[in-house]
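[1] my questions are about this predicted structure, shown below with the sequence.
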Amino acid sequence: MKGKLGEADEILDTEALQFDLGSIRTATNNFSEANKLGRGGFGAVYRGRFLNQEDIAVKRLSKDSAQGDIEFKNEVTLVAKFQHRNLVRLLGFCLEGNERLLIYEFVPNASLDHFIFDPTRRTHLDWDSRYKIIFGIGRGLLYLHEDSHLKIIHRDLNASNILLDVEMQPKIADFGMARLFDLDQTR
């Protein structure tokens, strides 16, 4: 690995998912403001495109956040281990110098809160699409809690952490606060 992160050994088994900083800088046009999708407590998210035309979303964690190290490690070690159509897919990460980047599939319709709180976009949420979104979130949570080989509790599920793909299928995102539980643990 090119960078260090406290307990980086736990990330070693996911090293195949590691991207180099240069390719991420190229994909995001050096993290240009024009490519910024949003900002949260963790840092900023940028849209990017690899040379193979694959669209990506890059979460750039704040360099001065100690909590960011924990969230970064959580997302890499937990999200890389599961796949479900209602969970955002982690493509990889970059840990180079003081940069901590998470590379995800790009989900074009932004988050559910953009639809709920925007009077124009809200009109796209007829009862059929609302049902499909609710059902998809439930399927994603069922997978995390029961059907996955790991038992994961999200702990930060809200409308801004539900992304909507081009077909308005929901994808649960942002696993920085998630916790792994033993299969027989009930609390």
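    Received the coordinates, thanks.

[2] from now on I want contacts and neighbour counts done on CA atoms only, so please keep to that.
    Fine.

[3] give me the element Leu102 is part of.
    strand 99-105 (DSSP states H and E).

[4] and the lengthiest helix in the chain, what's buried?
    If you go by DSSP state H, the chain has its longest helix at helix 127-142. Under the neighbour-count criterion of 16 or more other C-alpha atoms under 10 Å, helix 127-142 has 133, 136-137, 139-141 buried.

[5] can you lay out the residues you listed as TSV showing distance to Arg122?
    Output for the buried residues of helix 127-142, formatted as TSV (distance: C-alpha to C-alpha, whole Å):
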residue	distance to Arg122
Ile133	13
Gly136	18
Ile137	18
Arg139	23
Gly140	23
Leu141	24
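
[6] quick one: which of these is nearest to Ile103?
    Of all these, Ile103 sits closest to Gly140, with 20.1 Å by C-alpha to C-alpha.

[7] and the nearest residue in space to that closest one that is not next to it in sequence, what does it touch?
    Using C-alpha to C-alpha, 6 or more residues apart in numbering and skipping residues adjacent in sequence, the residue nearest Gly140 is Asn86, 5.0 Å away. By C-alpha atoms under 8 Å, 6 or more residues apart in numbering, the contact set of Asn86 is 136-137, 139-140, 169-172.

[8] cool, and Arg47?
    Contacts of Arg47 (C-alpha under 8 Å, 6+ apart): 28, 35-37, 55-58, 106.

[9] hmm, which of these are the buried ones?
    28, 35-36, 55-58, 106.

[10] and the two most separated of these?
    Top of the distance list for those (C-alpha to C-alpha): Lys36 and Asp55, 13.6 Å.

[11] A further structure is provided below for comparison with the first:
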Amino acid sequence: MQSSNKLKYRRFSIGEIKLATNGFSDQYFLGEDELGKIYRGNIRENDHDYVVIVKRVDNEYKIMLQNEIDSLSSFHHSNIIYLLGYCEVDEKILLYDFMPNGSLYYYLFNNKNQRCNLTVEQRLEICIGTANGLNHLHFGTKSSIIVHGDVNSSNIFLDGNFAAKLLAPQFECCLQYYITTIKGLIDD
């Protein structure tokens, strides 16, 4: 399997998404968050197989999707989860790079009666990576600034090398829950 960050950002068809998730089968279902259902998917492109995260966005958030797609697709940084593409024909769907080691939350709080098995060096690298990702969101581009508003171990993911990848805030409405005066995206 190739790293999915080598996929070119684009619009995906609903057929490609259904093929990638085997028709959104329970076998590919990973869970839900406040925005919708999350699946693991397999995309075949240019003779390579890529593992991706497929997020089906609930109806109440669909109206805001295009603005968020435009803003998130412009944030490319080694410590931010890459938005690979979207689909908005019959449904609103976002595709993200897959993080094989899951969220930091698992390693800190969900390790079933075991102490966290991350070394001190790994923990420090995760902290530095997270800070670098936040710095990029806050100050990384001249066109816009994103205030995250929800940094926690559930939004910090670990790639195959345990490098921290911050899940950028996805929808302005979700940030309002955390910060009522700042709505996520500040344009100059």
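    Sure thing, it's come through. This structure is a prediction, so every number in the text was calculated from the model and none was measured.

[12] any idea what the residue nearest to Gly140 of the first structure aligns with in the second structure?
    In the second structure, Asn86 of the first structure lines up with Asn79, judged by TM-score structural alignment.

[13] Gly140 of the first structure too?
    By TM-score structural alignment, Gly140 of the first structure lines up with Gly133.

[14] isn't that match right up against His77?
    Yes: in this structure, Gly133 of the second structure is within contact of His77 by C-alpha atoms under 8 Å, at 6.9 Å.

[15] in which helix or strand does the counterpart of Val52 of the second structure in the first structure reside?
    Counting by TM-score structural alignment, Val52 of the second structure corresponds to Ile56 in the first structure. Using DSSP H and E, Ile56 of the first structure sits within strand 55-61.

[16] what lies in contact with that strand?
    Outside strand 55-61 of the first structure, the residues that touch it by C-alpha under 8 Å, 6+ apart are 42-50, 68, 72, 99-107.

[17] at 6 Å instead, please
    42-49, 100-106 (C-alpha atoms under 6 Å, 6 or more residues apart in numbering).

[18] average offset between that strand and the second structure?
    Overlaying the second structure shows strand 55-61 of the first structure at a mean distance of 0.7 Å from the equivalent residues (mean C-alpha distance after the TM-score superposition for the first structure).

[19] and the buried residues of helix 127-142 of the first structure, which two are the farthest apart?
    Distance extremes for the buried residues of helix 127-142 of the first structure: the farthest pair is Ile133 and Leu141 at 12.3 Å, using C-alpha to C-alpha.

[20] how about the nearest residue to Leu104 of the second structure, chain neighbours excluded?
    Ser153 (5.0 Å).

[21] next one: Tyr104 of the first structure
    Per C-alpha to C-alpha, 6+ apart, closest to Tyr104 of the first structure is Leu90, 4.5 Å.

[22] test my guess that that neighbour contacts Leu102.
    No: with contacts counted by C-alpha atoms under 6 Å, Leu90 of the first structure stays clear of Leu102, the gap being 7.4 Å.

[23] anything in contact with each of these two?
    Between them, Leu90 of the first structure and Leu102 share no contacting residue, judged by C-alpha under 6 Å, 6+ apart.

[24] and the strands in the second structure, which stretches?
    10-11, 29-33, 36-45, 48-57, 83-87, 93-97, 144-146, 156-158, 164-166, 185-187 (DSSP state E).

[25] would you convert these into TSV that also reports distance to Cys174 of the second structure?
    Below are the strands of the second structure laid out as TSV (distance: least, C-alpha to C-alpha, whole Å):
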stretch	distance to Cys174 of the second structure
strand 10-11	24
strand 29-33	11
strand 36-45	12
strand 48-57	13
strand 83-87	18
strand 93-97	16
strand 144-146	13
strand 156-158	17
strand 164-166	16
strand 185-187	12
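
[26] comparing these, which comes out most buried?
    Counting by mean count of other C-alpha atoms under 10 Å, strand 164-166 has the highest mean neighbour count of the strands of the second structure, with a mean of 29.

[27] Provide the aligned range in the first structure for it.
    So strand 164-166 of the second structure sits over residues 170-172 in the first structure, by TM-score structural alignment.

[28] and that stretch against the second structure, how far off on average?
    Its aligned residues in the second structure lie a mean 0.9 Å from stretch 170-172 of the first structure after superposition (mean C-alpha distance after the TM-score superposition for the first structure).
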